[in-house]
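Visitor: After the sequence you'll find the predicted model.
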Amino acid sequence: MWTERGGAMGIGYEGRTIAELVGELRGLRVTTLVDVRLNAISRKRGFSKRALAEALRAAGIEYVHRPDLGNPQDNRAGYAESWQSETGREARLRYTDYAIATEAGHAAIAQLVDLAIQQRIALLCFEASELHCHRREVLAALHERLEQLVHA
């Protein structure tokens, strides 16, 4: 599942093979994949940093890892909850305070804005649905910045 917001989209690799992910990214004309996992490791074959970067490079897609936009392990369980539940809201607010609303978060989002203006990018994490993934908050912050540029 992917969603597009502004100059970027989100994509999860849950339930996919590496070939399926790369094929979809190529079909969507993505030029850069931004991995927003805190640790770019996976028990799923092909999705750890080195193997993923090699598969993407072979397809003509650049790989960028942004661990500074990753969700801390102890906050991930809250994302399994609905954003409407107290636990779900707390997890999302905690992530935003941890990674997006900081000086480093603002700088990271600014760099993504620069990429999204120049290229077609996709933000990657595990979860198929953005409703259960922190990349939704990253995309929202990115989209907000892109909108500000359009209306400036």
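Guide: That came through fine.
Visitor: contacts and neighbour counts: CA atoms only from here.
Guide: Noted.
Visitor: Confirm that Ile11 sits in a strand.
Guide: Yes. The assignment for Ile11 by DSSP: H, G, I helix; E, B strand; the rest coil puts it in a strand.
Visitor: ok, it to Ala140 distance?
Guide: The spacing between Ile11 and Ala140, counted by C-alpha to C-alpha, to the nearest Å, is 14 Å.
Visitor: ok, these two, which is more surrounded?
Guide: Neighbours of Ile11 and Ala140, each counted by other C-alpha atoms under 10 Å, are more numerous for Ile11; the result is 25 against 13.
Visitor: my read: that one touches Ile121, true?
Guide: No. Taking contact to mean C-alpha atoms under 8 Å, the distance of 10.2 Å between Ile11 and Ile121 leaves them out of contact.
Visitor: second one coming, line it up with the first:
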Amino acid sequence: MILSTIGYEAATLPEVIGTLRTAGVEVVLDVRAVAASRRAGFSKTMLRASLEAEGIGYEHLRGLGTPKPGRDAARKGRIGEMETLFFEHMATPEAQDALALAVAIARERPAALLCYEACAAGCHRRIVANMIRKATGCEIRDL
């Protein structure tokens, strides 16, 4: 079982969809706290419709998004601070419920965690992917 991760920072929507299709992804797990974007096509409603038109499912897991103070820290390059805040957030019931859903989906279908940052190393989706790997034993692939 493989769990993919993808960031759309440096890509267009057609490029992201093409990458997902090539990787065999069947469902995108949007792990943004706020599923809105200034980038064309990446706001929740348009993204869901575009993915579904290509046969790819979509699930917004707001509970796996980074809280605002963590996003602010990440924007300023303070990745350690973002990680600390995100781990604190992951102890909340909302986050644990969302993680349980993500684990269940990842066990059933080839999934990809989606967030903005192009590089997974500085993004909270890496942490979420590792939590899912711990629960499922899956391999993680950054697209």
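Guide: Yep, that arrived. Owing to the predicted nature of the structure, the values given are computational and were not obtained by experimental measurement.
Visitor: Now the TM-score, please.
Guide: Taking TM-score structural alignment, normalised by the length of structure 2 as the basis, the two superposed chains have a TM-score of 0.88; 138 aligned residues with a C-alpha RMSD of 1.8 Å.
Visitor: Just to confirm, what residue in structure 2 is aligned with Leu146 of structure 1?
Guide: Leu146 of structure 1 maps onto Thr136 of structure 2 when the alignment is built from TM-score structural alignment.
Visitor: residues in contact with that match?
Guide: For Thr136 of structure 2, the residues meeting the contact criterion (C-alpha atoms under 8 Å, 6 or more residues apart in numbering) are 103, 107.
Visitor: where along structure 2 do the strands fall?
Guide: Taking DSSP state E, the strands of structure 2 run over residues 2-7, 27-30, 57-60, 111-115, 139-142.
Visitor: which strands and helices sit next to the last one?
Guide: Under the contact criterion of 3 or more C-alpha pairs under 8 Å, 6 or more residues apart in numbering; DSSP states H and E, strand 139-142 of structure 2 touches strand 2-7, helix 124-136.
Visitor: go again using 10 Å as the cut-off
Guide: For strand 139-142 of structure 2, the contact count by 3 or more C-alpha pairs under 10 Å, 6 or more residues apart in numbering; DSSP states H and E identifies strand 2-7, strand 111-115, helix 124-136 as packing neighbours.
Visitor: cool, and the third one?
Guide: In this structure, strand 57-60 of structure 2 packs against strand 27-30, helix 44-53, helix 93-108, strand 111-115, with contacts taken as 3+ C-alpha pairs under 10 Å, 6+ apart.
Visitor: again with the first one
Guide: When contacts are defined as 3+ C-alpha pairs under 10 Å, 6+ apart, strand 2-7 of structure 2 sits against helix 13-22, strand 27-30, helix 93-108, strand 111-115, helix 124-136, strand 139-142.
Visitor: The fourth one now?
Guide: For strand 111-115 of structure 2, the helices and strands in contact under the criterion 3+ C-alpha pairs under 10 Å, 6+ apart are strand 2-7, helix 13-22, strand 27-30, strand 57-60, helix 93-108, helix 124-136, strand 139-142.
Visitor: Distance to Ala49 of structure 2 for these - can I get that in JSON lines?
Guide: What follows is these, written out as JSON lines (distance: least, C-alpha to C-alpha, whole Å):
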{"stretch": "strand 2-7", "distance to Ala49 of structure 2": "18"}
{"stretch": "helix 13-22", "distance to Ala49 of structure 2": "12"}
{"stretch": "strand 27-30", "distance to Ala49 of structure 2": "12"}
{"stretch": "strand 57-60", "distance to Ala49 of structure 2": "9"}
{"stretch": "helix 93-108", "distance to Ala49 of structure 2": "19"}
{"stretch": "helix 124-136", "distance to Ala49 of structure 2": "22"}
{"stretch": "strand 139-142", "distance to Ala49 of structure 2": "23"}
